[in-house]
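Asker: Got a sequence here, can you build the structure:
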Amino acid sequence: MDGGRLQFHEMGLDDRLLKALADLGWAQPTLIQEKAIPLALDGKDLLARARTGSGKTAAYALPIIQHILSVKQAVTEQAVRALILVPSKELGQQVQKMIRELTAFCARDVRVVDISGQAELSAQRPILMEKPDIVVGTPSRVLAQLSAQNLLLRSSLEMLVIDEADLVFSFGFESDLKSLLCHLPKIYQAFLMSATFNEDVQSLKKLVLHNPVTLKLQGSQLPGSSQLTQYHIRCEEEDKFLLIYTLLKLALVRGKTLIFIETIDRCYRLKLFLEQFSIPACVLNSELPVHSRCHIIGQFNQGFYDYIIATDEQSLGDPPALPGGQGKKGKKKKAQGSSGKDKEYSVSRGIDFQNVANVINFDFPPTVESYIHRVGRTARADNRGTALTFVLHTQLPMLAEIEDALTAENADCALKPYEFKMQEIEGFRYRCRDAMRSVTKQAVKEARLKEIKQELLNSEKLKVIFQDNPRDFQLLRHDKALHPAIIKPHLRNVPEYLIPPTLRGVAHPVIHKRRPRRPQGIAGGREMKKSFKQQHKKRNPLKSFRYTGKQGQGKSGRGAKS
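Answerer: Predicted coordinates for the structure are as follows:
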């Protein structure tokens, strides 16, 4: 333990909180926690900038919980004392989960509710009427509950947090947030947590903070090369699919990997392409129910899946029309709010993807900030990570812009060229072209619809079953093959002669073998199977007999005799 740093037990935290921290295995606070918690406990407003994965959630959650525990020693009246605003539903559930872990030993005294989900306002009313101590939600959702008078904050709120503050305005919450602030009391303690200090954060600072303490705890927004290795590779559009196939199939990329793509359609295009080679992957799609999205993230963190294909929050494609949306003349009706995507959705920001080894920018990020937020999913805390960006020749000026922005903060953050000889993998190109012929626009559309139907069923109809049988919920997987495209069996395995000589020492292609089914049991399994076959022959002497459907014939020997 570092004797020069402030420890959790020296901050004046409740013993129940210290016990929860010990159970979580947090030996000592991170830098943002060490600096922010004492200031927050002293009642200061905070504007904190810290790198993703630095422990910002606990940096504001611990002071809030400590404050509520202290207040309840003198006041018995139940009231909503803290409001945490988040830009996405996924982040809302994540914050609620973190607070519940921290309040494991004081759950009766500190209750938290996440209202950012898609439930009806009236369904959440009974929960809010019980006045939970902490409410978590998106600005639009909280404003809707305030307008419906299901939530009252003017007389009770004491603490306000805006998490990922630089995203709130970019998600279109500016007007909602300004309207929401009118429902709050004049005096409260406020925290703004952000990975960047952009103009939106400066605007929020003027709106909600009073004489804040500013904490800027990082020199650069991404770790240095000792922790994060950043590569780029120049290629053409077709080469992207060839590269991703080679990297994944030959296990040149190892560990949990996030693959960022520009649109949802392209996500499914890549998923179907990888299915041709028996490479399973999940698509994190804003059209899916929030419970399904959070379940995918949770299982990815537990190691169920190695690959997640995702889009940026700023570039979600329009969904295909769902079945049943046609008029009498066959014309598709325009649904209200024509886009089925969820505006309160984020993948590249805020979500706690754990132990991500690699980030692959399959499609080039649209902005410098987008690149930082994507790559920030790996090399978190003290873990190491790798980022690889595919760059088209037309995108070289944008690459130079990103490099200039990164090296201006830290010269150690430059993108290195990925030393990969494309001519060595030319032998795989015909396989990729063969696979791409099956991935048609119609196949992509059918796959997209099929997964939405499956996840809606899993999210709604099976919700009660999963609540009663949590183990069954763990068995629900999201990387199953969708199979609208024709699968060619010969693409499953990689012949030895195709592997380039320079890669034979490092490539470890997965070999898929067909295993014959055997009867259960350990000892005597073959004997059991042999005995079963002999008995079956005795009972069915007419082994070659087949049922033809003609009168007087059947599936048994009796039918044949008649």
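
Asker: Every contact and neighbour count from this point should use C-alpha atoms.
Answerer: OK.

Asker: who's in contact with residue 261?
Answerer: 267, 309, 310, 311, 312, 361, 362, 363, 364 (C-alpha atoms under 8 Å, 6 or more residues apart in numbering).

Asker: looking at this, the second one is in a helix?
Answerer: No - secondary structure of residue 309, determined by DSSP: H, G, I helix; E, B strand; the rest coil: strand, with no helix assignment.

Asker: Pretty sure it sits against residue 260.
Answerer: Yes - in this structure, residue 309 is within contact of residue 260 by C-alpha atoms under 8 Å, at 6.0 Å.

Asker: Now show me the structure for the sequence below, then we'll compare the two:
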Amino acid sequence: MTFTELGLNARMVSRLEALGLTTPTPIQQQAIPVALQGRDVLGIAQTGTGKTAAFGIPLVVALSKAPERPQPRSARGLILAPTRELAGQIVRTLEGLTADLRITLVVGGKSIHGQSSALSRGTDILVATPGRLIDLIDRGSVTLGQTRFLVLDEADQMLDIGFIHALRRIAPLLGKDRQTMMFSATMPKSMADLSRSYLTDPVRVEVSPPGKVADKVTHSVHFVAKEEKQDLLIGLLRGHREDRALVFSRTKHGAERLMKQLDRAGFAAASIHGNKSQGQRDRALQAFRSGSVTVLVATDVAARGIDIPGVGHVYNFDLPNVPENYVHRIGRTARAGTAGRAIAFCDADEVSELKAIEKVLGMPVEVAGGSPWQTRAQAPKPQKGRRPRRRTGGTSARLAA
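Answerer: Next up, the predicted model:
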């Protein structure tokens, strides 16, 4: 199938070809024709499947057909995203699709005065994180009464990180006669409830069911004591010094500490997490894209929406607390049809996280090293009246399953 067969005009097809896009992905094949009809869309697809273009193309087409221009401090279309990085990437995609529409980005970590000034003229498409949008609404810098198009991207992540209250504040401010598109990688009950609140008679399109790892990703797990993770990571990184590697840490402080340790070990490393300013995060991502930084240590702010070609390896230094994030994390490699490798570390306290991940995947993760830890419930109990034999050493303390 071609983009022309989806009902797009020659001008849009030409722009897509200039971007190197000639064949629509499965989610684009299903979502674009429905959205062009003005229907509400509920899209379920994993990260990296082309969701941004799936909603961006019909949004640009619809706004380009409408003759009116945006009023001051208004937005004709609104796209909400959970993270600054994802919002920025959406803007870059939209800018490749049109040169005629005004696109404005508002996220935390940037000057709110500059964003307020940019909105004073009005905008065709406003791309925002919910928290910063609420701040601008409270200041009177933007009104949403004329907004006729709403997109919620990575909606399940917005719920995970507590944006539900912001969404409930924003929704009543939009025009009632609107088209809404909601895209999510998973469909928990909370997402179903949200879709019923926001969407009217939606068409559901679904590809790459939750828990499915990209075909060209090879992923495995090392069972390793917590205090030995750093040495294992350094040893593995030395095996591919020229390749880009993305390393996930569970906490902001852990990510920063690990980045400094890798820097001392001789790697060109940088970090992105919630304690970094937006400028610092942007510079780290740019350095990673250019190759001047080869190891990027991140929290889950980089688990979705960060499209960096050439990431050959993803390391789960800490396993995620939310099992679905495992799939999102390792989806940062094997982009655009390339192959990639994902390696997870599991210490004795992370057994439950690994089991939850395997439940989502529907299969065990291949063991690359070490012996699987037992859960405490499985561990043999010492006989009454006898002291348990003491275990010493990092790897010798590992319990065989």
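
Asker: What's the TM-score once they're superposed?
Answerer: Taking TM-score structural alignment, normalised by the length of the second structure as the basis, the two superposed chains have a TM-score of 0.86; 369 aligned residues with a C-alpha RMSD of 2.2 Å.

Asker: coming back round to it: going by neighbour count, which of the contacts of residue 261 of the first structure comes out on top?
Answerer: Within the contacts of residue 261 of the first structure, residue 311 tops the neighbour count with 27 neighbours, counted by other C-alpha atoms under 10 Å.

Asker: so what corresponds to residue 322 of the second structure in the first structure?
Answerer: Aligned counterpart of residue 322 of the second structure in the first structure: residue 367 (TM-score structural alignment).

Asker: could you measure that match against residue 395 of the first structure, distance?
Answerer: The gap separating residue 367 of the first structure from residue 395 of the first structure is 11 Å, by C-alpha to C-alpha, to the nearest Å.

Asker: now, which of the contacts of residue 261 of the first structure sits nearest residue 58 of the first structure?
Answerer: Lowest distance from residue 58 of the first structure to those (C-alpha to C-alpha) belongs to residue 312, with 25.5 Å.

Asker: and stretch 44-55 of the first structure, how far from the chain's centre?
Answerer: Stretch 44-55 of the first structure sits 21 Å away from the centroid of its parent chain (C-alpha atoms, centre = their mean, to the nearest Å).

Asker: Give the aligned range of it in the second structure.
Answerer: Counting by TM-score structural alignment, stretch 44-55 of the first structure corresponds to residues 39-50.

Asker: same question, stretch 228-241 of the first structure
Answerer: By TM-score structural alignment, stretch 228-241 of the first structure lines up with residues 217-230 in the second structure.

Asker: contact partners of that stretch?
Answerer: So stretch 217-230 of the second structure is contacted by 258, 317, 330-331, 333-334, 339-348, 365-373, 394-395, 398 (C-alpha under 8 Å, 6+ apart).

Asker: same deal with stretch 185-194 of the second structure?
Answerer: With C-alpha under 8 Å, 6+ apart, stretch 185-194 of the second structure has contacts from 44, 45, 46, 47, 154, 155, 156, 159, 209, 210, 324.

Asker: what do we get in the first structure for residue 165 of the second structure?
Answerer: Taking TM-score structural alignment, residue 165 of the second structure has residue 175 as its aligned residue in the first structure.

Asker: ugh, wrong one, residue 200 of the second structure
Answerer: So, by TM-score structural alignment, residue 200 of the second structure is matched to residue 210.

Asker: and what of residue 82 of the second structure?
Answerer: In the first structure, the residue paired with residue 82 of the second structure according to TM-score structural alignment is residue 87.

Asker: Surely its match touches residue 172?
Answerer: No - counting by C-alpha under 8 Å, no contact exists between residue 87 of the first structure and residue 172, whose distance comes to 9.5 Å.

Asker: quick one: which of these two has more around it?
Answerer: Under the criterion of other C-alpha under 10 Å, the comparison of residue 87 of the first structure against residue 172 puts residue 87 first, with 30 against 15.

Asker: which ones are touching that one?
Answerer: Contact analysis of residue 87 of the first structure by C-alpha under 8 Å, 6+ apart lists 138, 139, 163, 164, 165, 167, 168, 171, 344, 345, 346.

Asker: ok, these vs residue 34 of the first structure, which is closest?
Answerer: Residue 34 of the first structure lies nearest to residue 163 out of the contacts of residue 87 of the first structure, by C-alpha to C-alpha, at 18.1 Å.

Asker: gap between the closest one and residue 301 of the first structure?
Answerer: Distance check for residue 163 of the first structure against residue 301 of the first structure: by C-alpha to C-alpha, it reads 22 Å.

Asker: Same check on residue 185 of the first structure?
Answerer: Separation of residue 185 of the first structure from residue 301 of the first structure (C-alpha to C-alpha): 39 Å.

Asker: Show me which of those two is the more surrounded one.
Answerer: Taking neighbours as other C-alpha under 10 Å, residue 185 of the first structure and residue 301 compare with residue 301 leading, 17 against 13.

Asker: Quick check: the counterpart of that one in the second structure vs residue 103 of the second structure, distance?
Answerer: By TM-score structural alignment, residue 301 of the first structure lines up with residue 289 in the second structure. Distance of residue 289 of the second structure to residue 103 of the second structure, given as C-alpha to C-alpha: 24 Å.

Asker: Also residue 33 of the second structure?
Answerer: Applying C-alpha to C-alpha, the value for residue 33 of the second structure to residue 103 of the second structure is 23 Å.

Asker: again with residue 131 of the second structure
Answerer: 19 Å.

Asker: Likewise for residue 367 of the second structure?
Answerer: Counting by C-alpha to C-alpha - residue 367 of the second structure and residue 103 of the second structure are separated by 47 Å.
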